[in-house]
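Student: Return a 3D structure for these sequence lines:
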Amino acid sequence: MDTSTHILVVDDHKDIRDLLAKFLVKHGMRVTVAADAAEARRHLKAGAFDLLVLDIMMPGEDGISLCRDIRDSNSAPIIFLTAVAEDTDRIIGLELGADDYVTKPFNPRELLARIRAVIRRAQSMPPSRDTPPGERIRFGQFLFDADRRELIDGNQMVTPLSYGEHLLLAAFLHRPNVVLTRDQLLDITRGRAANLFDRSIDNQVSRLRRKIEEDPKDPKIIQTIWGGGYKFVGTVERV
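Tutor: Sure thing, here's the model as predicted:
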């Protein structure tokens, strides 16, 4: 990892921004800093970044809202900085597309290690991790529109998908009738993080089942493989 690795640090505390910038530059990275969501957006429009370090608790627009907006058009890995001890914000962050989190106060060396690990995972992901532009896949009574992030049923009723649901459904549709473990689903969708995030996959599967299963309590399409993970059962057709 060298100075071609460009990190955007978004935090409203100047001392944290300056500390991280100095530390990451010392370890061979380029760093751009932003004090709030508006400044981060200006930097994102002006250049490309290999990874974003994003504070959750900021005055005005918080990091979760910014992450949600970023994920509409940008797939750069995101690591959250959070002073919140509760699991809820961490899980919400991952479901929106974050790759990892570090709890404040933190050791800069730990953050550096997580940055390197997340970037390695992102660089090692196969091209099929993201759905191709314009992809539309039919399964059962549903048509999955990747660009619009929507499901259309046989009555032309449209159901929107969250970013996490979209990634998870694409992972299943690209690998029908294959057992996927939770670890594999984490790798395929947003990358491996802490074991805590295994619950995020289960939550996403439950939400997705409510949108595509006739009876989510007795799923026929996304089946649970006890001791294994999940399997999408059915025929898929690209249209």
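
Student: CA atoms for contacts and neighbours, from now on please.
Tutor: Fine.

Student: And the strands in the chain, which stretches?
Tutor: Using DSSP state E, the strands of the chain run over 6-10, 30-34, 51-55, 78-82, 100-103, 136-139, 142-145, 150-152, 158-160, 179-180, 222-225, 229-232, 236-238.

Student: Which stretch among those is buried most, on average?
Tutor: strand 51-55 (a mean of 26; mean count of other Cα atoms under 10 Å).

Student: Output the contacting helices and strands for that strand.
Tutor: strand 6-10, strand 78-82 (3 or more Cα pairs under 8 Å, 6 or more residues apart in numbering; DSSP states H and E).

Student: These into a markdown table, with extra columns for distance to M29?
Tutor: What follows is those, written out as a markdown table (distance: least, Cα to Cα, whole Å):
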| stretch | distance to M29 |
| --- | --- |
| strand 6-10 | 6 |
| strand 78-82 | 16 |
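
Student: Sequence B follows; please return its structure for comparison with A:
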Amino acid sequence: MAPEVTPLNSPNPPAATILVVEDEPAIATAVAQRLTAEGWRVEVARDGLSAVDAAARLRPDAVVLDVMLPGIDGLEVTRRIQADHPTPILMLTARDDETDMLVGLGVGADDYMTKPFSMRELVARVKALLRRVERAQQAVVTSPADPPLVMGDVTIDRAQRRVHRAGEEVHLTPTEFELLVMLASSPKTVLTRERLLAEVWDWADASGTRTVDSHIKALRRKLGPDLIRTVHGVGYAFEPPAS
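Tutor: Prediction:
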């Protein structure tokens, strides 16, 4: 019987470790081979429980995770991985259903793609995830004394990457945190979806504006609907709460 977790090693020193969680062998192999070609170390888990175990052992730099899995599904896998160690997760879903996407973002996924997808876009999304993590780590080292942003009952601690509202801590994914900081750093200023994509996601084109919309909805579910104003056809603005 084949092992549940299969290592696929790059001939070059790996720049990052990626865990691919996919139960369809053809898709898992294709994704792993494409990511390995980028010089990353890749391991494949075939079911949810194996994915949780592999994540705890590897501490991967990013996870590419299918929602539909044997055993426990991708949503529960995400919860367990994030509870053990914050990890960037790119979720794959077979349905273009906004509710599924919002649930995925709500439990800790950073990004999502709908099947079928292009390998080129998958690689671009993973690279963007890794860049954001590296940028966040550099920010902690180079700007440890950044004062918190305090607006009404919202406190955003940029140095510790923690958010509180009304004294209660709100747990955000790395992407949600960067999006919130971007908006809150320019209160009442309308930022376009295209600018948010470029600054937060490192995307050079405007093909992912729906991703921005979904993350905004996830932020509203966690922080309340009153903090971020929609400017239809343009973008979003952070509205500081009353003191």
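
Student: Could I get the TM-score for this pair?
Tutor: The TM-score (TM-score structural alignment, normalised by the length of the first structure) is 0.66; 217 aligned residues with a Cα RMSD of 4.0 Å.

Student: related to what we said a few turns ago, let's have the strands of the first structure in JSON lines, adding distance to I119 of the first structure.
Tutor: Putting the strands of the first structure into JSON lines (distance: least, Cα to Cα, whole Å) gives the following:
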{"stretch": "strand 6-10", "distance to I119 of the first structure": "11"}
{"stretch": "strand 30-34", "distance to I119 of the first structure": "14"}
{"stretch": "strand 51-55", "distance to I119 of the first structure": "7"}
{"stretch": "strand 78-82", "distance to I119 of the first structure": "10"}
{"stretch": "strand 100-103", "distance to I119 of the first structure": "11"}
{"stretch": "strand 136-139", "distance to I119 of the first structure": "29"}
{"stretch": "strand 142-145", "distance to I119 of the first structure": "29"}
{"stretch": "strand 150-152", "distance to I119 of the first structure": "29"}
{"stretch": "strand 158-160", "distance to I119 of the first structure": "30"}
{"stretch": "strand 179-180", "distance to I119 of the first structure": "23"}
{"stretch": "strand 222-225", "distance to I119 of the first structure": "30"}
{"stretch": "strand 229-232", "distance to I119 of the first structure": "26"}
{"stretch": "strand 236-238", "distance to I119 of the first structure": "31"}
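
Student: Nearest to R90 of the first structure, out of these?
Tutor: Among those, the nearest to R90 of the first structure by Cα to Cα is strand 100-103 (7.0 Å).

Student: on average, how far is the closest one from the matching bit in the second structure?
Tutor: Compared with the second structure after the fit, strand 100-103 of the first structure shows a mean deviation of 2.1 Å (mean Cα distance after the TM-score superposition for the first structure).

Student: ok, residues contacting that strand?
Tutor: 78-85, 90, 94, 111, 114, 118, 192-194 (Cα atoms under 8 Å, 6 or more residues apart in numbering).

Student: can you rerun that using 7 Å?
Tutor: Residues from elsewhere that reach strand 100-103 of the first structure, judged by Cα atoms under 7 Å, 6 or more residues apart in numbering: I78, I79, F80, L81, T82, A83, R90, L111, A193.

Student: how far away is the residue nearest the centre of the first structure from D69 of the first structure?
Tutor: When Cα atoms, centre = their mean is applied to the first structure, the residue found nearest the centroid is G97 (2.1 Å). Applying Cα to Cα, to the nearest Å, the value for G97 of the first structure to D69 of the first structure is 10 Å.

Student: May I see the buried residues of the longest helix anywhere in the second structure?
Tutor: For the second structure, the longest helix by residue count, based on DSSP state H, is helix 119-142. For helix 119-142 of the second structure, the neighbour count (16 or more other Cα atoms under 10 Å) marks L122, R125, V126, K127, A128, L129, L130, R132, V133, A136 as buried.

Student: Save those as CSV, and put in distance to T192 of the second structure too.
Tutor: What follows is the buried residues of helix 119-142 of the second structure, written out as CSV (distance: Cα to Cα, whole Å):
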residue, distance to T192 of the second structure
L122, 24
R125, 20
V126, 23
K127, 23
A128, 19
L129, 21
L130, 23
R132, 19
V133, 23
A136, 22
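
Student: Can you tell me how far the nearest residue to L167 of the first structure once chain neighbours are set aside is from H174 of the first structure?
Tutor: Leaving aside its chain neighbours, L167 of the first structure sits nearest to T189 (5.7 Å; criterion: Cα to Cα, 6 or more residues apart in numbering). From T189 of the first structure over to H174 of the first structure the distance is 12 Å, taken as Cα to Cα.

Student: So for those two, which sits in the more crowded spot?
Tutor: T189 (22 against 15; other Cα atoms under 10 Å).

Student: What does R135 of the second structure correspond to in the first structure?
Tutor: Aligning on TM-score structural alignment places R135 of the second structure opposite P127 in the first structure.

Student: list the contacts for that match?
Tutor: Neighbours of P127 of the first structure in contact, by Cα under 7 Å, 6+ apart: none.

Student: go on, I91 of the first structure?
Tutor: F197, S200.

Student: Matching L8 of the first structure against the second structure, which residue comes up?
Tutor: Aligned by TM-score structural alignment, L8 of the first structure pairs with L19 of the second structure.

Student: cool, and A21 of the first structure?
Tutor: Using TM-score structural alignment, A21 of the first structure pairs with A32 in the second structure.

Student: and that match, how far is that from K222 of the second structure?
Tutor: Taken as Cα to Cα, the span from A32 of the second structure to K222 of the second structure is 33 Å.

Student: my read: I64 of the first structure touches R90, true?
Tutor: No - I64 of the first structure is beyond contact range of R90, at 9.5 Å (criterion: Cα atoms under 7 Å).

Student: what is in contact with the two at once?
Tutor: Residues touching both I64 of the first structure and R90 (Cα under 7 Å, 6+ apart): there are none.
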